[in-house]
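Q: from the sequence below, what's the structure:
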Amino acid sequence: MRTKRIDLRTGTSESITDITSACREFAANGGESGLLHVFVPHATAGIAIMELGAGSDDDLLASLRDLLPADDRWRHRHGTPGHGRSHVMPAMIPPYATVPVVDGRVELGTWQSVAVVDLNVDNAERHVRLSFLTSPAEGTG
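A: Take a look at the predicted model:
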């Protein structure tokens, strides 16, 4: 297994950050086939595979605002008002995704991208763990 950590700043407002190019670059190293696993080790962020741009980013953030309002209803109450919703969001947008890779090419659909979804305005520093898994060579154990 190969692995790499990428660091990013998601800012001080709700955000969707495109990490597709980092995923493609990492998967292309070696030209192998396997699985690219993308994981964000934070309790308040998720990984989405979706179309970015063309309004989809804004639609997702608007939907999350409707489903998870930033108000005082949350029992988890430290941080900015509504911070508790950031801890609920990864149950809807999980902190991981796995994408097939064929001959070093990430096999995303035409309009698909890999993105970090972050509602937490209290922490702009994020890390993403990319892991590339290959199967043992044919004919071995």
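Q: switch to C-alpha atoms for all contacts and neighbour counts from now on
A: Noted.
Q: between the two ends of stretch 44-55, how far is it?
A: One end of stretch 44-55 to the other measures 23 Å (Cα to Cα, to the nearest Å).
Q: ok, stretch 7-22 next?
A: Counting by Cα to Cα, you get 11 Å between the two ends of stretch 7-22.
Q: repeat that for stretch 35-45.
A: Terminal residues of stretch 35-45 lie 22 Å apart, using Cα to Cα.
Q: show residues contacting it.
A: If you take Cα atoms under 8 Å, 6 or more residues apart in numbering as the criterion, stretch 35-45 is touched by 23, 27, 46-47, 86-90, 93-101, 106, 116-120, 126-134.
Q: quick one more, to check against the first:
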Amino acid sequence: MKTVTERISVGLEAETGMEDITAEVQDAVEKSGLHDGIVTIFIIGATGAVSTIEFEPGLLKDVPRALENIAPSDIPYEHHLTWGCDNGRSHVKSTLIGPSMTVPFTDGKLTLGTWQQIVAMNFDTKARSREIVIQILG
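A: Below is the predicted model:
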């Protein structure tokens, strides 16, 4: 077994900024020289997340709207009272989606569906540059 770790930075807009990072993850797998294994994608930070989505304009609107229904911006959060900040909903959203995911790869190619892209997400109330760890095991 061999492990290869890469890091990338992605600039993300505030409040559910999403960026397709599939190509960067695929490039890291190809550069690793490994043929079969798994790749874990992890975003650093308490208000970021990683998931898969069909990266198309409709869903780029639908996902934020659905998450707003789950963790609305117009209600009080205990996090605000504790820390004097405004991003309690950001923490709730990132907790629900999660900071990492694992994708298998075969013959050096990610095993993803036709309409399935890997996305980095920022739920914070301000734009952020997020560091993403790509760890390949094979």
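Q: can you pull the TM-score for these?
A: Overlay of the two chains. TM-score (TM-score structural alignment, normalised by the length of the second structure): 0.89; 132 aligned residues with a Cα RMSD of 1.4 Å.
Q: quick one on the thing from earlier: which of the contacts of stretch 35-45 of the first structure are buried?
A: 23, 27, 46-47, 86-90, 93-97, 99-101, 106, 116-120, 126, 128, 130-133 (16 or more other Cα atoms under 10 Å).
Q: chain neighbours aside, what residue packs nearest to whichever residue in the second structure pairs up with residue 115 of the first structure?
A: In the second structure, residue 115 of the first structure lines up with residue 119, judged by TM-score structural alignment. Spatial nearest neighbour of residue 119 of the second structure, excluding adjacent residues (Cα to Cα, 6 or more residues apart in numbering): residue 20 at 4.5 Å.
Q: trace that neighbour over to the first structure, please.
A: Using TM-score structural alignment, residue 20 of the second structure lines up with residue 18 in the first structure.
Q: hang on, that match packs against residue 115?
A: Yes - judged on Cα atoms under 8 Å, residue 18 of the first structure makes contact with residue 115 at a distance of 4.4 Å.
Q: residues in the second structure matched by stretch 91-105 of the first structure, start to end?
A: Going by TM-score structural alignment: stretch 91-105 of the first structure matches residues 95-109.
Q: look up how far residue 88 of the second structure lies from the residue of the second structure positioned farthest from its centre.
A: Going by Cα atoms, centre = their mean, the residue of the second structure most distant from its centre is residue 81, 27.3 Å out. Distance of residue 81 of the second structure to residue 88 of the second structure, given as Cα to Cα: 9 Å.
Q: ok so, going back, so which of the contacts of stretch 35-45 of the first structure sit within strands?
A: Counting by DSSP state E, those place 46-47, 96-101, 106, 116-118, 126-133 in strands.
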